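>>> prediction below, plus the sequence it came from.
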Amino acid sequence: MKTILITGASRGIGAATAILAAERGYRVCINYHHNQTAAEQVAGTIRAKGGTAFLLQGDVSSEADVCRMFREVDSIGPLHALVNNVGILEKQTRVENIDAERLSRVLRSNVISCFICAREAIRRMSVKHGGAGGAIVNVSSIAARTGSPGEYVDYAASKGAMDAFTTGLSKEVADEGIRVNGVRPGFIYTDIHASGGEPGRVDRIRDTIPMKRGGQPEEVAEAILWLLSDGSSFSTGTFIDITGGR
């Protein structure tokens, strides 16, 4: 059984990915920061379906927490897949109102965490280090393309950084048995929009989406699992936009 670690897996896209990964036969490590109850619910859903799930508490923007988490994964089994899903955004505002503290929070959670988690995964999966290879999927956002003007340019910039990271890392480890790809969701029904101060954002803009609807976390999870699977064995450094055509 393959082992997968999914960061921020207690809600939204992360939770949907954890549940689908278990259905596809993975041993699932569910990372969460604060919401243990939600993480336990995800694990309970997996176990009720006959799957295997482990909870890993940790703040992925903390290097010490990440290193501890990966040591816990080592005790579970060899790591085969990593999904860098954690992402935060703050209240909608213009750049002229953004201070350094906010920027630091967003970049630590959305960018630095991905670097640190990928580093630890590579040290375990790379054939250069005696590993058996593996796959990494980074969850970016359509905001990396649109820039999110007037709402959260800082979040968009962090996702742009994640895209550059995905491209560079994919080339760096391509001959070490590790594939690195990304998904760019947009307009998905998750509670991240409440963090931005507008829980109903998807419904407000859905008529501007060619498919005239918002997406579901499960639709993003399907793309992530495909990129992790042998079905995408010749794909690395690629992105799947999951935006309803926008």
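All right, it came through fine.
>>> for the rest of this, base every contact and every neighbour count on C-alpha atoms.
Noted.
>>> for the residue most central in space within the chain, which residues are in contact?
What sits nearest the mean C-alpha location of the chain, by CA atoms, centre = their mean, is residue 85, with 1.4 Å. When contacts are counted by CA atoms under 8 Å, 6 or more residues apart in numbering, residue 85 touches 6-9, 13-14, 138-139.
>>> please point out which parts of the host helix or strand of residue 42 sit buried.
Using DSSP states H and E, the element containing residue 42 is helix 36-48. Using 16 or more other CA atoms under 10 Å as the test for burial, helix 36-48 gives 39-40, 42-46.
>>> all helices of this protein, in order?
12-23, 36-48, 63-76, 100-107, 113-125, 143-146, 153-172, 192-195, 201-205, 217-228 (DSSP state H).
>>> picking that back up, how far is the helix holding residue 42 from where the chain is centred?
In terms of CA atoms, centre = their mean, to the nearest Å, the centre of helix 36-48 is found 18 Å from the chain centre.
>>> which outside residues touch that helix?
Contacts to helix 36-48, defined as CA under 8 Å, 6+ apart, come from residues 9-11, 15, 18-19, 22-23, 30-32, 52-55, 57.
>>> take this one as well and set it beside the first:
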Amino acid sequence: MDLALVTGGSRGIGRATALLLAQAGYRVAINYRQRADEAAAVVAEIEAQGGSAFAVQADIAEEAQVLRMFTEIDNQGALRVLVNNAGILSTQCRVEDLDAERIQRVFATNVTGTFICCREAVKRMGTHHGGKGGAIVNVSSAASRLGAPGEYVDYAASKGAMDSLTKGLSLEVAAQGIRVNSVRPGLIYTEMHADGGEPGRVDRLASSLPMGRGGQADEIAQAIVWLASDAASYVTGTFIDAAGGR
């Protein structure tokens, strides 16, 4: 059975994506950093629906943990899909109040960790390595275009770096049977806003969106799974802005 890895798969967009990938017939690896119970609950939900899944712990900000995670995955099946969904942000603040430790922490996960996951996936998927090809989908953010002023400029910059990775890597590996694309969500109802100190952020800003509402995790998952599917077989280096028109 082909295998799909979803980083940060225990909640929010990652959870919704894992459920859809399982429905599409993949054995799904649910990566988590700390939320073991929530990851186990996603696995149980997939299995209750007749799918196949397992949880694998790793902090993708730590290269050694990423390598261990991929070794565990190698024992479970052939990796064909990687969804780089894991990401962090910190409490809302202005650039003048940022410190180096915070910036480095955000970039370690959102940029370096994503690069390392992509590197390991290419080694397994690429036809030049004896693989059968595959798809990588990076979960970026509309913040990469908008800058998130007064709130998360560091997070926005990290997602801008992810966008550059998406484009550059897609061109590097197109001839090796690997497609690399990105979804850039906007204001989505997930727990991440609480991490930034404002659980009700989507409700506060929803009326400013052209569509007049925030998005749901499943709406983003649908775009991710489409990009990973054969229906998008001629699509690479592309960005889907799923941000309600923003």
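Everything's here; your move. No experiment lies behind these values; they were computed from the predicted model shown.
>>> which one of the buried residues of helix 36-48 of the first structure sits closest to residue 242 of the first structure?
The shortest gap between residue 242 of the first structure and any of the buried residues of helix 36-48 of the first structure belongs to residue 42, at 23.1 Å (CA to CA).
>>> what about the closest residue to residue 17 of the second structure other than its chain neighbours, distance to residue 24 of the second structure?
Nearest non-adjacent residue to residue 17 of the second structure, counting by CA to CA, 6 or more residues apart in numbering: residue 221, 4.6 Å away. Distance check for residue 221 of the second structure against residue 24 of the second structure: by CA to CA, to the nearest Å, it reads 12 Å.
>>> JSON lines please, covering the helices of the first structure and showing distance to residue 178 of the first structure.
Formatted as JSON lines, these follow (distance: least, CA to CA, whole Å):
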{"stretch": "helix 12-23", "distance to residue 178 of the first structure": "18"}
{"stretch": "helix 36-48", "distance to residue 178 of the first structure": "27"}
{"stretch": "helix 63-76", "distance to residue 178 of the first structure": "17"}
{"stretch": "helix 100-107", "distance to residue 178 of the first structure": "25"}
{"stretch": "helix 113-125", "distance to residue 178 of the first structure": "7"}
{"stretch": "helix 143-146", "distance to residue 178 of the first structure": "24"}
{"stretch": "helix 153-172", "distance to residue 178 of the first structure": "8"}
{"stretch": "helix 192-195", "distance to residue 178 of the first structure": "30"}
{"stretch": "helix 201-205", "distance to residue 178 of the first structure": "35"}
{"stretch": "helix 217-228", "distance to residue 178 of the first structure": "10"}
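>>> any idea which of the ones you listed is most buried?
Of the helices of the first structure, the one with the most neighbours on average (mean count of other CA atoms under 10 Å) is helix 12-23, at a mean of 24.
>>> so what does that helix touch, helix or strand wise?
strand 3-6, strand 27-32, helix 36-48, helix 217-228 (3 or more CA pairs under 8 Å, 6 or more residues apart in numbering; DSSP states H and E).
>>> that helix vs the second structure, mean deviation?
With mean CA distance after the TM-score superposition for the first structure, helix 12-23 of the first structure departs from the second structure by a mean of 0.5 Å once superposed.
>>> quick check: angle from that helix to helix 36-48?
20 degrees (axes from the mean of the first three to the mean of the last three CA atoms, to 10 degrees).
>>> which residues sit against stretch 5-21 of the second structure?
Contacts to stretch 5-21 of the second structure, defined as CA under 8 Å, 6+ apart, come from residues 4, 27-33, 35-36, 38-40, 42, 46, 79, 81-87, 189-191, 217-218, 220-222, 224-225.
>>> if you set the cut-off to 7 Å instead, what comes out?
Outside stretch 5-21 of the second structure, the residues within contact range by CA atoms under 7 Å, 6 or more residues apart in numbering are 28-32, 35, 38-39, 42, 46, 81-86, 190-191, 217-218, 220-221, 225.
>>> try stretch 146-166 of the second structure
Stretch 146-166 of the second structure is contacted by residues 89, 92-95, 103, 106-107, 110-111, 140-141, 143-144, 180-182, 237 when judged by CA under 7 Å, 6+ apart.
>>> for the residue nearest to residue 17 of the second structure, give me its contacts.
Residues near residue 221 of the second structure by CA under 7 Å, 6+ apart: 13, 16-17.
>>> could you measure from residue 132 of the second structure over to residue 124 of the second structure?
From residue 132 of the second structure over to residue 124 of the second structure the distance is 8 Å, taken as CA to CA.
>>> I meant to write residue 175 of the second structure there.
Plainly put, residue 175 of the second structure is 15 Å away from residue 124 of the second structure if you go by CA to CA.
>>> count the neighbours of the aligned partner of residue 88 of the second structure in the first structure for me.
The alignment partner of residue 88 of the second structure in the first structure, by TM-score structural alignment, is residue 88. Per other CA atoms under 10 Å, the neighbour tally for residue 88 of the first structure reads 18.
>>> pull the contacting residues for residue 88 of the first structure.
Here residue 88 of the first structure is in contact with 106, 109-110 (CA under 7 Å, 6+ apart).
>>> try 10 Å this time
Residues in contact with residue 88 of the first structure, defined by CA atoms under 10 Å, 6 or more residues apart in numbering, are 8, 105-110, 155, 158, 192-193, 195-196.
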